[in-house]
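Peer 1: this is the structure alone, sequence omitted:
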């Protein structure tokens, strides 16, 4: 009980850092662009709580100050937030929770290191950016288009799962392609009790994403304090172990299970040709055989980085 109260008091005190101006010229700042006001305020709060927990439990004191801006999941507002953070002279920026827009270019041109939490990966990532996303930009759209054409399914690759990783399927679709989030269960079990003690809430995917992003930002701050230049600091950081696994500065490999194909519990009756295509997809990309590496090979589908989800969506 004493530990829980101490944690809560410390974290609430830390929240006040968001509004405290920097008095020390050597102090460091982390800028954060979060979709606070839309589309999900509760998840935005969880993201912030995860970041604050990582910040408070970081051993590399003094802790940096956070400068938080709201993007409302809007490209123009996100761009304005990035420019405001540049004006505030932050040392590193975390953003991209629901969209990237022009933020990567704005920060690149200003020479500010950027930690992208977006589920998609830009092919032209700059030396000053580190990306959590493993799915190349627009790849999901091209696979969904192939599934629509060949299997005759109503498939979406633009659902909310690309923002929140929650794998829900709208009644409007037969299937959805969603990004896969790889979680380090050992780290999760280590962090979750502390998070719950501090906030009296369960540790969630949103909180884990915030925690992981802050770990990378803090590793960046540590490297800057050690003498790295902003232009090369992420290259010097190289990789960071987080609750979402190991995040590397340069990792262009796309995992075989980078995405999951979520199928409706009520699939339509398909013509013979389309039904045969869907059967081929299920056999070559089924999650059961994907786990064992024993899926039958398909010239069309085997090379595509997705698996069929094992469990049906609720």
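Peer 2: Here it is on my side, so go on. In this text the structure is predicted, and so the values were computed from the model without any measurement. Residues are numbered from 1 along each chain as shown.

Peer 1: switch to C-alpha atoms for all contacts and neighbour counts from now on
Peer 2: Will do.

Peer 1: ok, for residue 63, nearest residue in space, not its chain neighbours?
Peer 2: Nearest residue to residue 63, sequence neighbours excluded (Cα to Cα, 6 or more residues apart in numbering): residue 55, at 6.8 Å.

Peer 1: how many residues are close by that neighbour?
Peer 2: Here the number of neighbours of residue 55 (other Cα atoms under 10 Å) works out to 23.

Peer 1: center of the chain - which residue?
Peer 2: The residue lying closest to the centre of the chain (Cα atoms, centre = their mean) is residue 117, at 3.9 Å.

Peer 1: thinking again about what came up before, contacting residues for the residue nearest to residue 63?
Peer 2: Contact analysis of residue 55 by Cα atoms under 8 Å, 6 or more residues apart in numbering lists 63, 64, 214, 215, 218.

Peer 1: ok so the fourth one is a helix residue?
Peer 2: Put plainly, it is residue 215. Yes. Looking at residue 215 with DSSP: H, G, I helix; E, B strand; the rest coil, it is inside a helix.

Peer 1: would you map the helices across the stretch 51-200 of the chain?
Peer 2: Using DSSP state H, counting those that start in this stretch, the helices found in the stretch 51-200 of the chain span residues 75-87, 103-110, 139-151, 161-164, 185-199.

Peer 1: is the residue nearest to the centre of the chain in contact with residue 133, as I believe?
Peer 2: Yes. Shown here, residue 117 and residue 133 form a contact pair, counting by Cα atoms under 8 Å, at 6.6 Å.

Peer 1: next, count neighbours for residue 13.
Peer 2: Neighbours around residue 13, by other Cα under 10 Å: 11.

Peer 1: can you lay out the contacts of residue 55 as JSON lines showing neighbour count?
Peer 2: Below are the contacts of residue 55 laid out as JSON lines (neighbours: other Cα atoms under 10 Å):
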{"residue": "63", "neighbour count": "19"}
{"residue": "64", "neighbour count": "21"}
{"residue": "214", "neighbour count": "27"}
{"residue": "215", "neighbour count": "21"}
{"residue": "218", "neighbour count": "22"}
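
Peer 1: could you tell me the angle between the host helix or strand of residue 13 and helix 185-199?
Peer 2: Here residue 13 is covered by helix 2-15, with elements defined by DSSP states H and E. If you take axes from the mean of the first three to the mean of the last three Cα atoms, to 10 degrees, helix 2-15 sits at 80 degrees to helix 185-199.

Peer 1: putting a second one here so we can go through both:
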């Protein structure tokens, strides 16, 4: 046999062994299925990767990764991740890039509100929107938000006018759902993470085993969004986009049932968290704040408006927030004690 023939044979063997080794490695990692070689779906993700918090973006993606790793489908979808930096213009550009990449579905709107949605709709690509606020009248979307658009800012504006306190409805808690107060504010109005306790415990244990750390709200948000995307892809085989989206809207995540598009926000959708020390207020503002604190949770068992706790006729009673004051049992006494200074 000639040297050239020997080299050609070796080349053929390398061409055969190389892909086999790659497939073997991917199978060992659980990244390919054992079924037929159907085309894997492609999921686009628009993450706030570079701002305001790289750590939160990483947690969001880790939650998505966990959902992908534990998905029982035949082939794991490909992920294409773009950075929005919580900027509306960048989110629009990221959506356009994902359209060009011909993705099957997009996960986004973690901190932007609706940006890129119209472009995706025009391209016929569904969007899973994870913003805490809901954008009305949007087609080709499944929205995880429970709060009416700009409702938090309207509540905060009224609270500032009635009490004179520095109350913010736009802080980092809208990304990680964890209230943190700075020296520049007296209180913050933040979304509340509602969870299915049984599902949460299951996912939290799996997440801790996979990443060697407790699950965070950001990771849970990523997981829930990916759950919906995978449910949609399972139902959308054969091109039934509208029916698949309708069925996905009726599904549940570790946050419980997906909120209906026309469902009013529950009274526990937001939490108003006060600083430990409030500035001195006048008699009228103090009276307003006292009525607010007592009507929004601190006068009820467990600090929430439930178990038949009577309402006092306060204009705040039906608004979608509770007073948590740090989320501890002593929060009510703390909130009320500042009124007695």
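Peer 2: Arrived safely. What you are looking at is a predicted structure, and each value in this text was computed from that prediction instead of being measured.

Peer 1: which position in structure 2 pairs with the residue nearest to the centre of structure 1?
Peer 2: Aligned by TM-score structural alignment, residue 117 of structure 1 pairs with residue 130 of structure 2.

Peer 1: so that match is in contact with residue 226, correct?
Peer 2: No. The pair residue 130 of structure 2 / residue 226 is not scored as a contact, 10.4 Å apart, by Cα under 8 Å.

Peer 1: which neighbours do these two share?
Peer 2: With Cα under 8 Å, 6+ apart, residue 130 of structure 2 and residue 226 have common neighbours residue 107.

Peer 1: and the helices in the stretch 201-341 of structure 2?
Peer 2: 217-235, 241-249, 283-293, 331-337.

Peer 1: the third one vs structure 1, average offset?
Peer 2: Using mean Cα distance after the TM-score superposition for structure 1, helix 283-293 of structure 2 ends up 0.7 Å from its aligned counterpart in structure 1, as a mean over the superposed pairs.

Peer 1: ok, residue 67 of structure 2 - contacts?
Peer 2: Residue 67 of structure 2 neighbours (Cα under 8 Å, 6+ apart): 223, 226, 227.

Peer 1: which residue lines up with the last one in structure 1?
Peer 2: Applying TM-score structural alignment, one finds that residue 227 of structure 2 aligns to residue 215 in structure 1.

Peer 1: just to revisit the earlier point, measure the residue nearest to residue 63 of structure 1 to residue 212 of structure 1 for me?
Peer 2: In this view, residue 55 of structure 1 and residue 212 of structure 1 are 11 Å apart by Cα to Cα, to the nearest Å.

Peer 1: excluding its backbone neighbours, what's nearest residue 51 of structure 2?
Peer 2: Among residues not flanking residue 51 of structure 2 along the chain, residue 85 sits closest, at 4.6 Å (Cα to Cα, 6+ apart).

Peer 1: residue contacts, the one you found?
Peer 2: Applying Cα under 8 Å, 6+ apart, we find residue 85 of structure 2 in contact with 47, 48, 49, 50, 51, 52, 91.

Peer 1: which pair in those residues spans the largest distance?
Peer 2: Largest separation among those by Cα to Cα: 52 and 91, giving 14.1 Å.

Peer 1: who has more neighbours, these two?
Peer 2: Set side by side, residue 52 of structure 2 and residue 91 show more neighbours around residue 91, with 26 against 15, by other Cα under 10 Å.

Peer 1: counterpart of that one in structure 1?
Peer 2: Counting by TM-score structural alignment, the partner of residue 91 of structure 2 is residue 78.

Peer 1: so what's that match up against?
Peer 2: 33, 70, 71, 72, 100, 101, 103.

Peer 1: excluding chain neighbours, give the residue nearest to residue 199 of structure 2 in space.
Peer 2: Nearest to residue 199 of structure 2 is residue 254, by Cα to Cα, 6+ apart, at 5.1 Å.

Peer 1: map that neighbour across to structure 1 for me.
Peer 2: Looks like residue 254 of structure 2 aligns to residue 243 there (TM-score structural alignment).

Peer 1: report the contact partners of residue 49 of structure 2.
Peer 2: Counting by Cα under 8 Å, 6+ apart, residue 49 of structure 2 makes contact with 57, 58, 82, 83, 84, 85.

Peer 1: sorry, slip of the keys, the one I care about is residue 234 of structure 2.
Peer 2: By Cα under 8 Å, 6+ apart, residue 234 of structure 2 lies in contact with residue 73.

Peer 1: how about 6 Å then?
Peer 2: For residue 234 of structure 2, no residue meets the contact criterion (Cα atoms under 6 Å, 6 or more residues apart in numbering).

Peer 1: quick one: it from residue 71 of structure 2, how far?
Peer 2: On the measure of Cα to Cα, residue 234 of structure 2 and residue 71 of structure 2 end up 11 Å apart.

Peer 1: cool, and residue 281 of structure 2?
Peer 2: Distance of residue 281 of structure 2 to residue 71 of structure 2, computed by Cα to Cα: 55 Å.

Peer 1: need the three-state assignment for residue 17 of structure 1.
Peer 2: Three-state assignment for residue 17 of structure 1 (three-state DSSP): helix.

Peer 1: any idea how far it is from residue 242 of structure 1?
Peer 2: Taking Cα to Cα, one finds residue 17 of structure 1 at 24 Å from residue 242 of structure 1.

Peer 1: which one's more surrounded, these two?
Peer 2: Using other Cα under 10 Å as the criterion, residue 17 of structure 1 and residue 242 rank with residue 242 on top: 20 against 15.

Peer 1: nearest spatial neighbour of the more buried one, skipping sequence neighbours?
Peer 2: Closest residue to residue 242 of structure 1 apart from its sequence neighbours, by Cα to Cα, 6+ apart: residue 212 at 5.2 Å.

Peer 1: next, count neighbours for the one you found.
Peer 2: Using other Cα under 10 Å, the number of residues around residue 212 of structure 1 comes to 26.

Peer 1: quick check: closest non-adjacent residue to residue 50 of structure 2.
Peer 2: residue 85 (5.2 Å).

Peer 1: state the distance from that neighbour to residue 169 of structure 2.
Peer 2: Residue 85 of structure 2 is 19 Å from residue 169 of structure 2, by Cα to Cα.
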